[in-house]
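Asker: sequence and predicted structure below; questions after.
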Amino acid sequence: MADKSEKMKARLPRGFVDRGADDIRAVEKMMATIRSVYELYGFEPVDQPLIEYTDALGKFLPDQDRPNEGVFSFQDDDDQWLSLRYDLTAPMARFVAENYERLPKPYRSYRSGWVFRNEKPGPGRFRQFMQFDADTVGTPGVAADAEMAMMMADVMEALGIKRGDYVIRVNNRKVLDGVLEAIGLGGDENAGRRLQVLRTIDKLDKFGPEGVRLLLGPGRWDGGKEGEGDFTKGVALTKSQADRVLLLSSPNESDAMQSLHMMWGAVAGSDRGTEGVQELDEIGSMIAAAGYDDGRVKIDPSVVRGLEYYTGPVYEAELLAEIPNEEGKIVRFGSVGGGGRYDGLVSRFRGEPVPATGFSIGVSRLMTALKNLGKLDTSDVIAPVVVLTMDKDTESLGRYQKMVAELRAAGIRSEMYLGGAGMKAQLKYADRRGSPVAIIQGDDERAKGELQIKDLIEGARMSAEIVDNAEWRAARPAQVTVAEGELVAEVRKILAAQAEERARGK
């Protein structure tokens, strides 16, 4: 006998989660809705592998300064470095570049799947999570960006999020670049500091304007006061430089014209910034022409997006409703997806300009929000009917299997109990499974060509109401005896009654 101390310890790696049936069904239901909107807009499904060559993924992650930091990597048998993908966009760019000649341009596609980040896990921050993307490759004008923003608004509404409870915010990285140029951070020599500033602005949700002001300047103590907690070194902008950056990056509730007017002033003297504001003006006009300027899609200079590969318009889907988060605290939920233009990503492989734009939905985060809003009800999934196995001989098991086959042929989800326990434990198993009905046939019933059908939902309800044991025995709650040939019809009748009861209870 093995020493118990040598037993393998079952443990889940940090930053990863196991998923149960409810979560999986909720995600599938949500993704079917998102997929229907993407298809409506003419996008086609495509998929790439989870693993790519490390250099093909590129060094674009926020807060990462070394090629392999932030990704899970390993060497192949030919000494080539491979990595688990950290998003769906970089692999898609590799696919388009590799198959460029045979794909229609513009190339409109969508994909979903797991992505991986090798970073420190924390509350709500996982090393494996799912994204659902849509991308248009090969269209240079901002009409594609305007379409992405409008499509995201349609996705939110298709998922049951009311107008006014969400907003799609649109900005342009060229505007931010223009502001940085205007405060003296233009040129290749300042590329690192520009990236630092962008990543700092992207933390507005986390630290608020004052926290970001400190990070743009001398730095910030985690505890809020000097000497409290860890110290994060700042970008070392002057007060006037930081003020100009924050003026443009503060969340904005004004209308499009006011936002654009403020942006024109902020980018004065920068050609790139001016170009960015002009593009936003065009997007605003298209959004207004399509009727999406009613609060669904909004020009907002506070949107940054942390990924380094964005080159033009960027957008973010934000939930405005105050709902419980993963820890149950009532919060303004914030961003559930984002994207933007990345004209340089496919171009890296081809040495020629290949414009592209896309949007990524954070599936797990959006699912949490929808579940907490009551928009992802999976109660319509019925647990299987369980046929109890009173006798274990081959002949008896064959008869039980025949019952299960009849139920399945009628489209009723069902299973034969395959364990070794007795009747009481089998009923407990059915209860734990949430089964609506149990089928029982012992020697007496079989001799008469009958079987018992137990309505477990009604039985549980009645047992809660009946307190006297004699009354329980006399009532035999929610259990009927029928001829074998009536099995399917009686089960259907009970399931229909349960469905009606659920509908009344909602």
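Answerer: Good, I have the coordinates.
Asker: CA atoms for contacts and neighbours, from now on please.
Answerer: Noted.
Asker: can you give me the helices in the stretch 251-400 of the chain?
Answerer: Listed in chain order, the helices of the stretch 251-400 of the chain (DSSP state H, counting those that start in this stretch) span residues 256-266, 271-289, 347-350, 363-372, 394-409.
Asker: could the ones you listed go into TSV alongside mean neighbour count and distance to Arg244?
Answerer: What follows is the helices of the stretch 251-400 of the chain, written out as TSV (neighbours: other C-alpha atoms under 10 Å; distance: least, C-alpha to C-alpha, whole Å):
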stretch	mean neighbour count	distance to Arg244
helix 256-266	17	7
helix 271-289	20	14
helix 347-350	16	33
helix 363-372	20	32
helix 394-409	16	67
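Asker: quick one: closest of these to Ser5.
Answerer: helix 363-372 (37.5 Å; C-alpha to C-alpha).
Asker: name the residues that touch the closest one?
Answerer: Helix 363-372 is contacted from outside by 26-27, 30, 129-132, 159, 323-326, 333, 336, 376-377, using C-alpha atoms under 8 Å, 6 or more residues apart in numbering.
Asker: counting neighbours, which of those end up buried?
Answerer: Burial by neighbour count, judged by 16 or more other C-alpha atoms under 10 Å, picks out 26-27, 30, 129-132, 159, 323-325, 333, 336, 376 from the contacts of helix 363-372.
Asker: from those, which is closest to Thr357?
Answerer: Using C-alpha to C-alpha, Phe132 is the member of the buried ones among the contacts of helix 363-372 that sits closest to Thr357, with 14.3 Å.
Asker: how close does Gly485 sit to Gln479?
Answerer: Counting by C-alpha to C-alpha, to the nearest Å, the separation of Gly485 from Gln479 is 17 Å.
Asker: of those two, who's got more company?
Answerer: Set Gly485 next to Gln479 and count neighbours by other C-alpha atoms under 10 Å: Gln479 wins out with 17 against 13.
Asker: nearest residue to Thr274 in space, please, no chain neighbours.
Answerer: Spatial nearest neighbour of Thr274, chain neighbours left out: Val267 (6.2 Å); criterion: C-alpha to C-alpha, 6 or more residues apart in numbering.
Asker: how much space between that neighbour and Ser249?
Answerer: Taken as C-alpha to C-alpha, the span from Val267 to Ser249 is 13 Å.
Asker: so these two - more neighbours on which side?
Answerer: Neighbours per residue, other C-alpha under 10 Å: of Val267 and Ser249, the larger number sits with Val267, 27 against 21.
Asker: which other helices and strands contact the helix or strand harbouring Ala499?
Answerer: Assigned by DSSP states H and E, Ala499 falls within helix 487-505. Packed against helix 487-505 by the contact rule (3 or more C-alpha pairs under 8 Å, 6 or more residues apart in numbering; DSSP states H and E) you find helix 394-409, strand 450-455.
Asker: take this one as well and set it beside the first:
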Amino acid sequence: MAKDKGPRRPKAETPKGFRDYFGAEVTERKAMLDKIAAVYHRYGFDPLETSAVETVEALGKFLPDVDRPNEGVFAWQEDDSDWLALRYDLTAPLARVAAQYRNDLPTPYRRYAMGPVWRNEKPGPGRFRQFYQCDADTVGSGSVAADAEICAMLADALEEVGIPRGDYVVRVNNRKVLDGVLDFIGIADNQEMRAAVMRTVDKYDKVGEDGVMELLTTGRKDASGAYIDGVGLHIQSAQSIVQYLTQKSVVYDKGLNNGRLASMRQSVGDSKIGLEGVDELESISNLLKKQGYDEDRIVIDSSVVRGLGYYTGPVFEAELTFEILDEKGRPRQFGSVAGGGRYDDLVKRFTGQSVPATGVSIGVDRLLAALHAKGRMQTDTRGPVVVTVMDRDRMAEYQAMATELRQAGIRAEVYLGNPKNFGNQLKYADKRNSPAAIIQGTDEAQRCVVQVKDLFLGAKIAAEVSHEEWKNQPAQTEVPRDALVAEVRRILGSA
């Protein structure tokens, strides 16, 4: 008779496309988000937290024409009625909030939000199905001053977290201008082709000028060798679009932005929507310049398109311009860490009335990676001071030491594992990245003293000096019991 193997144990592994975040990573992310939130707060924006789950109907963007609407999102059906899904960004929930509470919220409504979002997409290197976003939006203002303010605030946020001027640029364009180009070449009324063109030109930074030309016309092979069908435009129409995209290299005597605006006017001809877009960009440029945001920080750039289909006007991206080394050791620019734009029709889906809105989303993980690449993360990742346990019967006294340290504002904990092996307690402290360990045995207790072991100094001495030098530079100090807090503060100050 076969032996019963018992219940099958689940695998202890994260699902594909997901990851876990541990102490230092969470601490660093929170510190960065706190700095960004402080900038948003200074600009008068209020925080908002929405549910991680929305109805698929409310999300709207990724509804496919299939029985189970889960393309692009993680979705399930609730009691044979509504389909629910994890939010794929923080903008769609904002549109729902703006419609649901429109009679209670101020107009305009200025909010910022930070949190995880989920996308049911194929994961890849550095591309996860769950990631953090950090958004700021103004709902209810059609003024281009709101778009200019978002760009200025984005620049301020980047500098606040440690990206100095010269290492970033906020690039601004207007979807209306590209609509004008499509109008000028005669395809503006073909919505299917227009959407295909928008998706294609958004790949300009990835595939370059030649790649976009191929994708707009007959198609091309990607890096894997797979063939991608082209949009099917006539080569002259494709050339007009590519010429528009590559205007970012044009510089006129009147200044970079003025030169590009002049080129844009030529590209849209007499298209009303196109000229309206150029006028809006000119207003944004003038507003920012008067506030001190010059072309070294915020610049007009015709190559910015943005992939999401709900943008209706100005669009912007924050690009980091410094170089890093890729996985093969080749230098390359870091690239985009934030993007956004105006979306005047998103709330209209709920109310039937046009509600102007504009906003930006920062890719939290990419920005953190950029700060690490430049060595600009200065978050204190030290663990707590560990109070070791030499005598189980004196646990209350050890707890009192930890309490005293905490009341002084110092992270501290009592070792709660098996205290029998003292070496294991110090190994635990090392694994916790603890700066110090507190030791008090029976002898020390009788003399009203404690031993304070500087773990960082001890590790440094062990690695750098000889045995004789070790004797002359002890990393463990005996101090009176009432001097415990002062000694730990001394160690923390020198760490």
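Answerer: Sure, I can see it. Just so you know, these numbers come straight off a predicted model, no measurement behind them.
Asker: now the TM-score, please.
Answerer: Scored against TM-score structural alignment, normalised by the length of structure 2, the superposed chains reach a TM-score of 0.92; 485 aligned residues with a C-alpha RMSD of 2.3 Å.
Asker: any chance of the helices of the stretch 251-400 of structure 1 in CSV, plus distance to Ala383 of structure 1?
Answerer: Formatted as CSV, these follow (distance: least, C-alpha to C-alpha, whole Å):
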stretch, distance to Ala383 of structure 1
helix 256-266, 51
helix 271-289, 45
helix 347-350, 50
helix 363-372, 20
helix 394-409, 13
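Asker: and the counterpart of Arg408 of structure 1 in structure 2, how far is that from Thr381 of structure 2?
Answerer: The equivalent of Arg408 of structure 1 in structure 2 is Arg406 (alignment by TM-score structural alignment). Distance of Arg406 of structure 2 to Thr381 of structure 2, given as C-alpha to C-alpha: 17 Å.
Asker: equivalent analysis for Leu245 of structure 2, please.
Answerer: Distance from Leu245 of structure 2 to Thr381 of structure 2, by C-alpha to C-alpha: 44 Å.
Asker: go on, Val450 of structure 2?
Answerer: Distance, Val450 of structure 2 to Thr381 of structure 2, by C-alpha to C-alpha: 26 Å.
Asker: the two: which is more packed in?
Answerer: When neighbours are counted by other C-alpha under 10 Å, Val450 comes out ahead of the other of Val450 of structure 2 and Thr381, with 21 against 14.
Asker: grab the nearest non-local neighbour of the more buried one.
Answerer: Closest to Val450 of structure 2 by C-alpha to C-alpha, 6+ apart is Gln440, at 5.1 Å.
Asker: which residues touch that neighbour?
Answerer: Contact analysis of Gln440 of structure 2 by C-alpha under 8 Å, 6+ apart lists 388-390, 449-451.
Asker: ok so, going back, Ser112 of structure 1: which of the helices and strands packed on helix 487-505 of structure 1 is closest?
Answerer: Checking those against Ser112 of structure 1 by C-alpha to C-alpha gives helix 394-409 as the closest, at 31.6 Å.
Asker: picking that back up, as CSV, the helices and strands packed on helix 487-505 of structure 1 with distance to Pro218 of structure 1 would be great.
Answerer: Formatted as CSV, these follow (distance: least, C-alpha to C-alpha, whole Å):
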stretch, distance to Pro218 of structure 1
helix 394-409, 68
strand 450-455, 69
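Asker: of all the ones you listed, which one comes closest to Tyr342 of structure 1?
Answerer: Smallest distance to Tyr342 of structure 1 across these (C-alpha to C-alpha): 50.2 Å, for helix 394-409.
Asker: the inter-axis angle of the closest one versus helix 487-505?
Answerer: Calculated by axes from the mean of the first three to the mean of the last three C-alpha atoms, to 10 degrees, helix 394-409 of structure 1 forms an angle of 50 degrees with helix 487-505.
Asker: re the thing from before, looking at the helices of the stretch 251-400 of structure 1, which is closest to Asp87 of structure 1?
Answerer: The nearest among the helices of the stretch 251-400 of structure 1, by C-alpha to C-alpha, is helix 363-372 at 12.5 Å.
Asker: give me the mean distance between that closest one and structure 2.
Answerer: Compared with structure 2 after the fit, helix 363-372 of structure 1 shows a mean deviation of 1.0 Å (mean C-alpha distance after the TM-score superposition for structure 1).
Asker: just how off-centre is that helix within its chain?
Answerer: What separates the centre of helix 363-372 of structure 1 from the centre of its chain is 7 Å, taken as C-alpha atoms, centre = their mean, to the nearest Å.
Asker: need the residues that contact stretch 157-166 of structure 2.
Answerer: By C-alpha under 8 Å, 6+ apart, stretch 157-166 of structure 2 touches 32, 35-36, 39-40, 296-297, 321, 371, 376.
Asker: quick check: ChimeraX command selecting the buried ones in these.
Answerer: Filtering these down to the buried ones (16+ other C-alpha under 10 Å) takes a single ChimeraX command:
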select :32,35,36,39,40,297,371
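Asker: now distance to Tyr204 of structure 2 too, for the contacts of stretch 157-166 of structure 2, in TSV please.
Answerer: TSV is the format used below for the contacts of stretch 157-166 of structure 2 (distance: C-alpha to C-alpha, whole Å):
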residue	distance to Tyr204 of structure 2
Met32	30
Lys35	32
Ile36	29
Val39	31
Tyr40	31
Asp296	22
Arg297	22
Thr321	17
Leu371	26
Arg376	30
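Asker: need the counterpart of Cys151 of structure 2 in structure 1.
Answerer: Under the alignment defined by TM-score structural alignment, Cys151 of structure 2 corresponds to Ala149 in structure 1.
Asker: neighbours of Pro106 of structure 2, how many?
Answerer: 12.
Asker: an error on my part: the question was meant for Ala188 of structure 2.
Answerer: 17.
Asker: and for the one 3 residues further on?
Answerer: By other C-alpha under 10 Å, 10 other residues sit near Gln191 of structure 2.
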